[in-house]
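**Q** Pasting the sequence and the predicted model now:
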Amino acid sequence: MHTDQVAELAGELRVALATSTRRIRSRRGGADLPDPQFNVLAILLREGPLSPGALADAEHVQPPSMTRTVNALVELGLVRKSEHPTDGRQVVVSLTDAGEAEVRETRRRRDAWLAAQLAVLTPDERRTLADAAGLLRRIAAGTAG
């Protein structure tokens, strides 16, 4: 494949992935959270309780922005803040049962939408996508070469 063809494929894949991601992310749980708030819940489910600073680092945002996000999630009852075990000046953010349920429901809805899209494809098309998923994971990890 020539350099121009590789560049053209890169553009086509970028658009297809971005559009697919937007369609998947539009499926939300009952709280209809914006992506930054949902991402915090997902991080807390995966990592466990974290400080607002660690959450800001994980999301590559400034601490004041994360403080606003966390406060909004506290108001919704999806996370709780508690005293840091070793530093009384800090707090730790953790999921509530409602926050965990929101993550699981959002993921269920997103998976269901994507499964419905995959169900109408042929078995060969699904095999092609299964192969592509592995390649995309390698690209995302920077180990495609």
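**A** Yep, it's here.

**Q** drop to CA atoms for contacts and neighbour counts, all remaining ones
**A** OK.

**Q** can you give me the helices for this structure?
**A** 3-25, 35-47, 52-59, 63-75, 97-119, 123-141 (DSSP state H).

**Q** Identify whichever of those lies nearest to residue 81.
**A** helix 63-75 (7.5 Å; CA to CA).

**Q** so residue 82 sits right up against residue 93, yeah?
**A** Yes: in terms of CA atoms under 8 Å, residue 82 counts as a neighbour of residue 93; the distance is 6.6 Å.

**Q** which one of the two has more residues nearby?
**A** Taking neighbours as other CA atoms under 10 Å, residue 82 and residue 93 compare with residue 93 leading, 23 against 14.

**Q** any idea how far the nearest residue to residue 30 once chain neighbours are set aside is from residue 23?
**A** Distances taken as CA to CA, 6 or more residues apart in numbering place residue 102 nearest to residue 30, at 7.0 Å, with adjacent residues excluded. Noted for residue 102: a distance of 18 Å to residue 23, by CA to CA, to the nearest Å.

**Q** swap in residue 55?
**A** In terms of CA to CA, residue 55 sits 25 Å off from residue 23.

**Q** More neighbours: which of the two?
**A** More crowded of residue 55 and residue 23, by other CA under 10 Å: residue 55, with 22 against 13.

**Q** Spatially central residue for this protein, please.
**A** By CA atoms, centre = their mean, the mean C-alpha position of the chain lies nearest to residue 39, the distance being 5.2 Å.

**Q** Which residue, other than its chain neighbours, is closest to it?
**A** residue 59 (8.0 Å).

**Q** With residue 105 instead?
**A** residue 29 (5.3 Å).

**Q** In addition, the following structure is provided for comparison:
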Amino acid sequence: MPDLSHGEDAAAVNTLRSSIMLLGRRLKHQRVDESLSPAEMSVLGLLSLCGSASPGELARKEHVQPPSMTRIIAMLEAKDLVRLEPHPDDRRQKIVTRTEQAESMLAASRAKRNRWLTELAGQLDDDEWAKLRAAAPVLEKLAQT
């Protein structure tokens, strides 16, 4: 494993961190439904990615306290974006499932964000685009770790 804490490597890590954070913030603003908070969008995205889950599982994956997740789920349910269903094994628990309305909204949001990124990447020259395209799987690996 390389030591990335010194010199040019440390500078590259710093640039990577700040660039990813800035792009992430800018991407969050490319939403279709402005009435949803970033936390609500994040939970919907997680449900889309991972499928239905209990509130406790969602809280763990989102790194929030269970009462906070309960409030987020209640807001999403009031907007008809999720529904609570009985847990198949434990009647005391519920499973949170996204609705078709949520899927449509998420698809539209993904399309809007992809258009925005396409426009941004269109400003790159061919060599820069090739490097970014080659880096995409590596960034995905880091994001999944």
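**A** It's in. Only a predicted model underlies this, so the values are computations on that prediction, with no experimental measurement involved.

**Q** since we're on the aligned partner of residue 15 of the first structure in the second structure, how many residues are nearby?
**A** Under the alignment (TM-score structural alignment), residue 15 of the first structure maps onto residue 18 of the second structure. The number of residues packed around residue 18 of the second structure, counting by other CA under 10 Å, is 12.

**Q** How much space separates residue 18 of the second structure from residue 117 of the second structure?
**A** From residue 18 of the second structure to residue 117 of the second structure the distance is 17 Å (CA to CA).

**Q** do residue 140 of the second structure as well
**A** With CA to CA as the criterion, residue 140 of the second structure and residue 117 of the second structure are 16 Å apart.

**Q** Tell me which of the two has more neighbours.
**A** A side-by-side neighbour count of residue 140 of the second structure and residue 117, using other CA under 10 Å, places residue 117 first with 14 against 10.

**Q** Spit out the contact partners of that one.
**A** Listed by CA atoms under 8 Å, 6 or more residues apart in numbering, residue 117 of the second structure has no contact partners.

**Q** separation between it and residue 28 of the second structure?
**A** In terms of CA to CA, residue 117 of the second structure sits 12 Å off from residue 28 of the second structure.

**Q** which residue lines up with residue 137 of the second structure in the first structure?
**A** Using TM-score structural alignment, residue 137 of the second structure pairs with residue 134 in the first structure.

**Q** tally of neighbours for its match?
**A** Residue 134 of the first structure: 11 neighbours (other CA under 10 Å).

**Q** Equivalent analysis for residue 69 of the second structure, please.
**A** Residue 69 of the second structure has 22 nearby residues by other CA under 10 Å.

**Q** Same check on residue 24 of the second structure?
**A** 11.

**Q** Residue 119 of the second structure versus the residue mapped onto residue 59 of the first structure from the second structure, what's the distance?
**A** Using TM-score structural alignment as the criterion, residue 59 of the first structure maps onto residue 62 of the second structure. Here the criterion is CA to CA. By it, residue 62 of the second structure lies 30 Å from residue 119 of the second structure.

**Q** and if you look at residue 108 of the second structure?
**A** 17 Å.

**Q** Tell me which of those two has more neighbours.
**A** The neighbour count for residue 108 of the second structure versus residue 119, taken as other CA under 10 Å, is higher for residue 108 (15 against 11).

**Q** any idea how far residue 16 of the first structure is from the counterpart of the more buried one in the first structure?
**A** Counting by TM-score structural alignment, residue 108 of the second structure lines up with residue 105 in the first structure. Residue 105 of the first structure sits 25 Å away from residue 16 of the first structure when distances are taken as CA to CA.

**Q** Please apply the same query to residue 85 of the first structure.
**A** For residue 85 of the first structure relative to residue 16 of the first structure (CA to CA), the value is 45 Å.

**Q** And these two? Which one has more around it.
**A** residue 16 (12 against 9).

**Q** what's the spacing between stretch 25-44 of the second structure and its chain's center?
**A** Centroid displacement of stretch 25-44 of the second structure relative to its chain, using CA atoms, centre = their mean, to the nearest Å, is 9 Å.

**Q** Quick check: end-to-end length of it?
**A** Terminal-residue distance, stretch 25-44 of the second structure (CA to CA): 17 Å.

**Q** I'm done for today, thanks for sticking with me.
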